[in-house]
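[1] sequence-free structure coming up:
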């Protein structure tokens, strides 16, 4: 098994256990959500992706986001501590950095 594949599987399992412990999901649902999160992150590194997540107020938001270096502005370092429960992304519509709770991701679409 390649090192890249092992790293991806490790990331999925760590995220799934985080969902079980913090959000009270069963392991099957946690693994599904973890895989969706890991795949979305990989696709966002390649370009702009359409995805949906549940906002904290309960409404569903449709977003177009990316993590591709050639599509995002240069960032300065920050003294802020990273939060493992959030996925940060660059919103292509609002041209701002945004975030959502990883446990609230619903789905993504490669075609839009």
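    Arrived safely, thanks for sending. Note that this is a predicted model, so its numbers are computed, not measured.
[2] contacts and neighbour counts: CA atoms only from here.
    Fine.
[3] Tell me which residues are up against the helix or strand that contains residue 34.
    Using DSSP states H and E, residue 34 falls within helix 27-44. With C-alpha atoms under 8 Å, 6 or more residues apart in numbering as the test, helix 27-44 has contacts from 8, 11-13, 15-17, 19-20, 49, 65-68, 102-103, 105-108.
[4] which element follows that helix toward the C-terminus?
    Toward the C-terminal end, the helix or strand that comes next after helix 27-44 (DSSP H and E) is strand 49-54.
[5] quick one, that next one and helix 27-44 angle?
    Angle, strand 49-54 to helix 27-44, by axes from the mean of the first three to the mean of the last three C-alpha atoms, to 10 degrees: 140 degrees.
[6] Go through the helix or strand just after strand 49-54 and flag the buried ones.
    Sequence order places strand 60-66 as the next helix or strand after strand 49-54, per DSSP H and E. Residues of strand 60-66 classed as buried by neighbour count (16 or more other C-alpha atoms under 10 Å): 63, 64, 65, 66.
[7] Buried residues, the top helix by length along the chain. List them.
    Among the segments of the chain that qualify as a helix by DSSP state H, the longest is helix 3-23. By neighbour count on 16+ other C-alpha under 10 Å, the buried set for helix 3-23 is 12, 13, 15, 16, 17, 18, 19, 20.
[8] The structure to be compared is supplied as follows:
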């Protein structure tokens, strides 16, 4: 029997990956371009965007730079484009149950 306690925030990185994927898509930056800009293998970039692994902090920073994204903190209720994209990703992951339509 597995007695491991699940951390409720251990999958938060997935929301960040979806957020980056949306930004890259909006800028027409492909996974191949991200691989070229970061020096990472294209297969590793692909696996990350498939939510199969969480990159290290060093690789996060490389990917953020490749997608031309700045990191900042913002109030959850802010209506900026970036915050709205992040909240969309969180909702898609089921991390915002208050935004999921009720049956």
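    Sure, I can see it. Owing to the predicted nature of the structure, the values given are computational and were not obtained by experimental measurement.
[9] TM-score them against each other, please.
    After superposition, the two chains reach a TM-score (TM-score structural alignment, normalised by the length of structure 2) of 0.31; 52 aligned residues with a C-alpha RMSD of 3.9 Å.
[10] Using JSON lines, please lay out the buried residues of strand 60-66 of structure 1 together with distance to residue 4 of structure 1.
    What follows is the buried residues of strand 60-66 of structure 1, written out as JSON lines (distance: C-alpha to C-alpha, whole Å):
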{"residue": "63", "distance to residue 4 of structure 1": "28"}
{"residue": "64", "distance to residue 4 of structure 1": "27"}
{"residue": "65", "distance to residue 4 of structure 1": "24"}
{"residue": "66", "distance to residue 4 of structure 1": "21"}
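[11] elements contacting the longest helix of structure 1?
    Here helix 3-23 of structure 1 touches helix 27-44, going by 3 or more C-alpha pairs under 8 Å, 6 or more residues apart in numbering; DSSP states H and E.
[12] Can you give me the buried ones in the helix it packs on?
    So, applying 16+ other C-alpha under 10 Å, buried residues of helix 27-44 of structure 1: 30, 31, 33, 34, 35, 36, 37, 38, 40, 41, 43, 44.
[13] now it against strand 60-66, angle please.
    40 degrees.
[14] quick one, helix 27-44 of structure 1 and helix 3-23 angle?
    Using the same axes, to 10 degrees: helix 27-44 of structure 1 against helix 3-23 is 130 degrees.
[15] Now residue 36 of structure 2: closest residue in space that isn't a chain neighbour?
    Residue nearest to residue 36 of structure 2 in three dimensions, not counting chain neighbours: residue 42, with 8.0 Å by C-alpha to C-alpha, 6 or more residues apart in numbering.
[16] residues near that neighbour, how many?
    The local packing of residue 42 of structure 2 (other C-alpha atoms under 10 Å) involves 16 other residues.
[17] can you check the one 3 residues further on too?
    Per other C-alpha under 10 Å, the neighbour tally for residue 45 of structure 2 reads 21.
[18] ok, the residue nearest to residue 36 of structure 2 - contacts?
    Counting by C-alpha under 8 Å, 6+ apart, residue 42 of structure 2 touches 31, 32, 34, 35, 36.
[19] One more pass at 10 Å, please.
    Residue 42 of structure 2 is in contact with 31, 32, 33, 34, 35, 36, 48, counting by C-alpha atoms under 10 Å, 6 or more residues apart in numbering.
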